[in-house]
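Colleague: Okay, sequence plus prediction incoming.
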Amino acid sequence: MAVTEAERSAMLRAIEIASNGPRGLNPQVGAVILSADGELLAEGWHGGAGTPHAEIEALSALTPEQTHGATAVVTLEPCNHTGRTGPCALALIDAGISRVVFALDDPGAISSGGAARLRAAGVDVASGEQADAARLLMADWLVVQHLGRPHITVKWAQSLDGRAAASDGTSQWITGPAARADVHRRRADADAIIVGTGTVLADDPALTARDGDARYPTQPVPVVIGSRETPSDAALRQHPHAPLFYRTHDLTAVVDNLRERGIQRVFVEGGPTLASAFIAAGLADTVLAYIAPVLLGGDRLALTDVGVGTIVDARRLQVDEWMPLGDDMLAIAHPIVESKGH
């Protein structure tokens, strides 16, 4: 059965209300229940981990008489597993829903299969309605499901000859105001910003995302990696979010824990040692290299050891964009994943 205009409108509404839910460990999902003649009966969205899923939230507003023979329109395939809550596919079947329209397949190995369960119970199922719009809403969450960890951007600023600082360690300001403003915009898009203790002790960064003198409405959670103690009067301790401290060099353990906390996008900004460690570990999905037309010389390199012993092991990048920023240039790139031959 083709999707009706009422169902199409309901899906657009479901996508709209899905954004009421928080970004985090679980996806932002919206649901709308329609009567047999296309009248909107109820709607709901997922309020975060441990709360009722969108379908359950919508069903809870209706009587069994209303849900019997009704249509559920949902942005994500109803789940098919028992976690903190029961399977939504079963709840829809038990409520007497006769038709389910959803936008995206559930990518989870455990939670997927709801559509098959619904069809096996005799429910009419249609998928793919407004898939692009739903995918845009859940883009970051879907990336986390694909990678098994947050998306990681590694950023640094350098002179034209590849230095992060002058020989005496001074580095403010290599790049100009346009480049620095671009960095702050990108910080505001991240869920967490990571630095090493060396950067904290040397520069005392606030790790906020600022638009001029004002803070952006959204702020990344500050994360500090390293064994040295962060001073009690460090600027980042005044951040709107409580800082997270990891006294370990195991970056995989750090990003796994950030995922468990619902972090979807990570911005690594903490100096040559930390940037190099993330790249060496293969934990860089996007590279942002801000290049200033200045020569510094010396040994304060923007990157140190990234695990390349010979040229054949070079970590090759695909440059997606060269962006002029005042007198500076930003290279936006991603690692090229080469298939291994046999």
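Modeller: In hand now; what should we look at?

Colleague: Going by C-alpha atoms from here, please, whenever you check contacts or count neighbours.
Modeller: Will do.

Colleague: mind listing the helices for the stretch 1-150 of the chain?
Modeller: Using DSSP state H, counting those that start in this stretch, the helices of the stretch 1-150 of the chain run over residues 5-18, 54-59, 64-67, 88-94, 114-120, 131-137, 139-147.

Colleague: Quick check: which of the ones you listed is buried the most?
Modeller: helix 54-59 (a mean of 24; mean count of other Cα atoms under 10 Å).

Colleague: which helices and strands does that one pack with?
Modeller: Helix 54-59 is packed against strand 30-34, strand 40-45, strand 71-76, helix 88-94, with contacts defined by 3 or more Cα pairs under 8 Å, 6 or more residues apart in numbering; DSSP states H and E.

Colleague: Show me the one of those that comes nearest residue 207.
Modeller: Of all these, strand 40-45 sits nearest to residue 207, with 32.1 Å by Cα to Cα.

Colleague: so how far is the closest one off the chain centroid?
Modeller: Distance of strand 40-45 from the chain centroid (Cα atoms, centre = their mean, to the nearest Å) equals 27 Å.

Colleague: tell me which strands and helices that strand is in contact with?
Modeller: Partner elements for strand 40-45 (3+ Cα pairs under 8 Å, 6+ apart): helix 5-18, strand 30-34, helix 54-59.

Colleague: quick one: residue 320 and residue 203, what's the gap?
Modeller: Separation of residue 320 from residue 203 (Cα to Cα, to the nearest Å) stands at 31 Å.

Colleague: And for residue 139?
Modeller: Distance from residue 139 to residue 203, counting by Cα to Cα: 34 Å.

Colleague: hang on, the earlier thing: redo the helices of the stretch 1-150 of the chain as TSV? Include distance to residue 159.
Modeller: Supplementary listing: the helices of the stretch 1-150 of the chain in TSV, determined by distance: least, Cα to Cα, whole Å:
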stretch	distance to residue 159
helix 5-18	44
helix 54-59	50
helix 64-67	64
helix 88-94	54
helix 114-120	53
helix 131-137	36
helix 139-147	32
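
Colleague: So for residue 314, which of those sits nearest?
Modeller: helix 139-147 (22.5 Å).

Colleague: ok, the spatially most central residue of the chain - contacts?
Modeller: Nearest to the geometric centre of the chain sits residue 264, at 2.8 Å (Cα atoms, centre = their mean). Contacts for residue 264 were tallied using Cα atoms under 8 Å, 6 or more residues apart in numbering; they are 24, 25, 140, 141, 144, 149, 150, 151, 190, 191.

Colleague: Format the residues you listed as TSV; extra columns: distance to residue 113.
Modeller: Shown next, in TSV, are the contacts of residue 264 (distance: Cα to Cα, whole Å):
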residue	distance to residue 113
24	22
25	20
140	22
141	19
144	20
149	23
150	24
151	26
190	31
191	30
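
Colleague: Filter these down to the ones in strands?
Modeller: Counting by DSSP state E, the members of the contacts of residue 264 that fall within strands are residue 151.

Colleague: let's bring in a second one:
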Amino acid sequence: MRRAIALAARGLGSTSPNPVVGCVILDASGRTAGEGFHRRAGGPHAEVDALAAAGDRARGGTAYVTLEPCNHTGRTGPCSQALIDAGVARVVYAVADPTPQATGGADALRAAGIAVTAGVLADEAAAGNAAWLTSVRLGRPRVTWKYAATLDGRTAAADGTSRWITSAESRADVHRLRAESDAVLVGSGTLRADDPHLAVRGIEGATQPLRVVLDTHARSLGPDARVLDDAAPTLVVVGDGVTAPPPTGSADLVRLPYDDTGIAVDALLAELHARGVRSVLLEGGATLAGSFVAAGAVDRVIGYLAPVLLGAGPAALADAGITTITDALRLDVTETVRIGPDLRITATPKER
């Protein structure tokens, strides 16, 4: 099952709006007969991919799959029936499918006389599929807020200079995060200060994420902005009723409700969800991050901390509507890793 979970991770960033799924098939004697994973929406599901690799060796064998085999016909047929037709004797899966249209695969397998075991390494598999599961349960994409700061929490010096706080190794790791995300999001402050590009670089074969730029009053995005090139798709978001020229190139323009704090977070996430986005990497500055924290819309925090002290300069997080220590957003640290000279900390809100 751990091998199936590792295979599923290969699909991160390219399967939405579908889940990432991995599958390992053992033959009747317990030897690996085939492996597969879901590569992209509309393509073969993991079980079908693994069955194709296994061929006749699947008969009488066992399939290990990270998500309950689906039981419906969409752009592809039901995986439960594919396993039945292949003559598999046993199916072991990690996470039950929570979608009404796809559930029932386990029951179909049992009705066909196949032994079924559920819940093996369920927590590990669910963690790998967190974006899709969040979208199913909450009806919005999973949001990861990424920031880079000094050890004393500064994202730039007092004079505004910020390149480079963290190491080349950390910056390369951020490109990995982008490649695993469906969308990368920044606000107008970052547009003005950094003219970011936001595309994935240095990862061969990566699916480029949707670059989402919030320019509420249509004042920050110039026609020559790097984010408007053809390296990746771009969505420009302006306030509803704001006069804005069409963006250059192939970028899309959408108008959403806004107030004094900017674009409404819930409306933005609903728009992205409708476009098939299941994971968002929030790379904007402190103000945008504060609005997402205030809206309860941050599901994971990844901080890159450099062994540097500044003592002055902007903090990583601006006003998030927290005025007293009892209201602080408490986090569970799930991972700490050295990235070059830096420390990468991953945490999730306890309320989640």
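Modeller: Noted; the coordinates are in hand. For clarity, every value in this text was computed on a predicted model and none was experimentally measured.

Colleague: hang on, the earlier thing: so which of the helices and strands packed on helix 54-59 of structure 1 gets nearest residue 274 of structure 1?
Modeller: Among the helices and strands packed on helix 54-59 of structure 1, the nearest to residue 274 of structure 1 by Cα to Cα is strand 71-76 (37.0 Å).

Colleague: How about residues contacting that closest one?
Modeller: So strand 71-76 of structure 1 is contacted by 7, 10-11, 14-15, 18, 29-36, 54-55, 92, 97-106, 134 (Cα under 8 Å, 6+ apart).

Colleague: mean deviation (superposed) between the strand or helix carrying residue 343 of structure 2 and structure 1, please.
Modeller: Element membership for residue 343 of structure 2 (DSSP states H and E) is strand 342-349. Its aligned residues in structure 1 lie a mean 4.3 Å from strand 342-349 of structure 2 after superposition (mean Cα distance after the TM-score superposition for structure 1).

Colleague: Now the longest helix belonging to structure 2: buried residues?
Modeller: As assigned by DSSP state H, the longest helix anywhere in structure 2 is helix 168-179. Buried residues in helix 168-179 of structure 2, counting neighbours by 16 or more other Cα atoms under 10 Å, are found at 170, 171, 174, 175, 176, 177, 178, 179.

Colleague: now for these, which pair is the farthest apart?
Modeller: Maximum pairwise distance in the buried residues of helix 168-179 of structure 2, criterion Cα to Cα, is 14.4 Å, between 170 and 179.

Colleague: quick check, residue 255 of structure 2 in a strand?
Modeller: Yes: under DSSP: H, G, I helix; E, B strand; the rest coil, residue 255 of structure 2 sits within a strand.

Colleague: can you tell me how far the residue lying closest to residue 1 of structure 2 once chain neighbours are set aside sits from residue 104 of structure 2?
Modeller: Of all residues not flanking residue 1 of structure 2 in the chain, residue 64 sits nearest, at 5.8 Å (Cα to Cα, 6 or more residues apart in numbering). Between residue 64 of structure 2 and residue 104 of structure 2 the computed distance is 17 Å (Cα to Cα).

Colleague: Trace residue 193 of structure 2 over to structure 1, please.
Modeller: Counting by TM-score structural alignment, residue 193 of structure 2 corresponds to residue 202 in structure 1.

Colleague: pretty sure residue 284 of structure 2 is touching residue 193, no?
Modeller: No: here residue 284 of structure 2 lies out of contact with residue 193, judged by Cα atoms under 8 Å, at a distance of 10.8 Å.

Colleague: Neighbour count: the two, which is higher?
Modeller: residue 284 (23 against 13; other Cα atoms under 10 Å).

Colleague: so which of the helices and strands packed on helix 54-59 of structure 1 comes closest to residue 230 of structure 1?
Modeller: Closest to residue 230 of structure 1 of those is strand 40-45 (Cα to Cα; 39.7 Å).

Colleague: Other residues contacting that closest one?
Modeller: If you take Cα under 8 Å, 6+ apart as the criterion, strand 40-45 of structure 1 is touched by 10, 14, 17-18, 20-21, 28-35, 53-59, 61-62, 66.

Colleague: related to what we said a few turns ago, can I get the helices and strands packed on strand 40-45 of structure 1 in a markdown table with distance to residue 82 of structure 1?
Modeller: What follows is these, written out as a markdown table (distance: least, Cα to Cα, whole Å):
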| stretch | distance to residue 82 of structure 1 |
| --- | --- |
| helix 5-18 | 21 |
| strand 30-34 | 19 |
| helix 54-59 | 13 |
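
Colleague: Those: which one's closest to residue 328 of structure 1?
Modeller: Checked against Cα to Cα, the stretch from these lying closest is helix 5-18, at 38.6 Å.

Colleague: which helices and strands does the closest one pack with?
Modeller: Using 3+ Cα pairs under 8 Å, 6+ apart, helix 5-18 of structure 1 sits against strand 30-34, strand 40-45, strand 71-76, strand 99-104, helix 131-137.

Colleague: can you pull out the helices in the stretch 151-300 of structure 1?
Modeller: Using DSSP H, counting those that start in this stretch, the helices of the stretch 151-300 of structure 1 run over residues 177-189, 197-203, 251-260, 271-280.

Colleague: Could you measure from the residue of structure 1 most remote from its centre over to residue 59 of structure 1?
Modeller: In structure 1, the residue that sits farthest from the middle, by Cα atoms, centre = their mean, is residue 65; the gap is 40.2 Å. Remark: distance between residue 65 of structure 1 and residue 59 of structure 1 (Cα to Cα) = 11 Å.

Colleague: do residue 225 of structure 1 as well
Modeller: For residue 225 of structure 1 relative to residue 59 of structure 1 (Cα to Cα), the value is 45 Å.

Colleague: show me the residues around residue 313 of structure 2 that make contact.
Modeller: For residue 313 of structure 2, the contact set (Cα under 8 Å, 6+ apart) comprises 154, 155, 156, 157, 158, 159, 160.

Colleague: Is the third one in contact with residue 314, as I believe?
Modeller: I take that to be residue 156 of structure 2. Yes: the pair residue 156 of structure 2 / residue 314 is scored as a contact, 6.0 Å apart, by Cα under 8 Å.

Colleague: Of these two, which one has the most company?
Modeller: Between residue 156 of structure 2 and residue 314, counted using other Cα under 10 Å, residue 156 has the larger neighbour count: 21 against 18.

Colleague: How about the more buried one: what's its closest non-neighbour residue?
Modeller: Closest to residue 156 of structure 2 by Cα to Cα, 6+ apart is residue 162, at 4.3 Å.

Colleague: again, but for residue 319 of structure 2
Modeller: Excluding its sequence neighbours, the residue lying closest to residue 319 of structure 2 (Cα to Cα, 6+ apart) is residue 290, at 5.3 Å.
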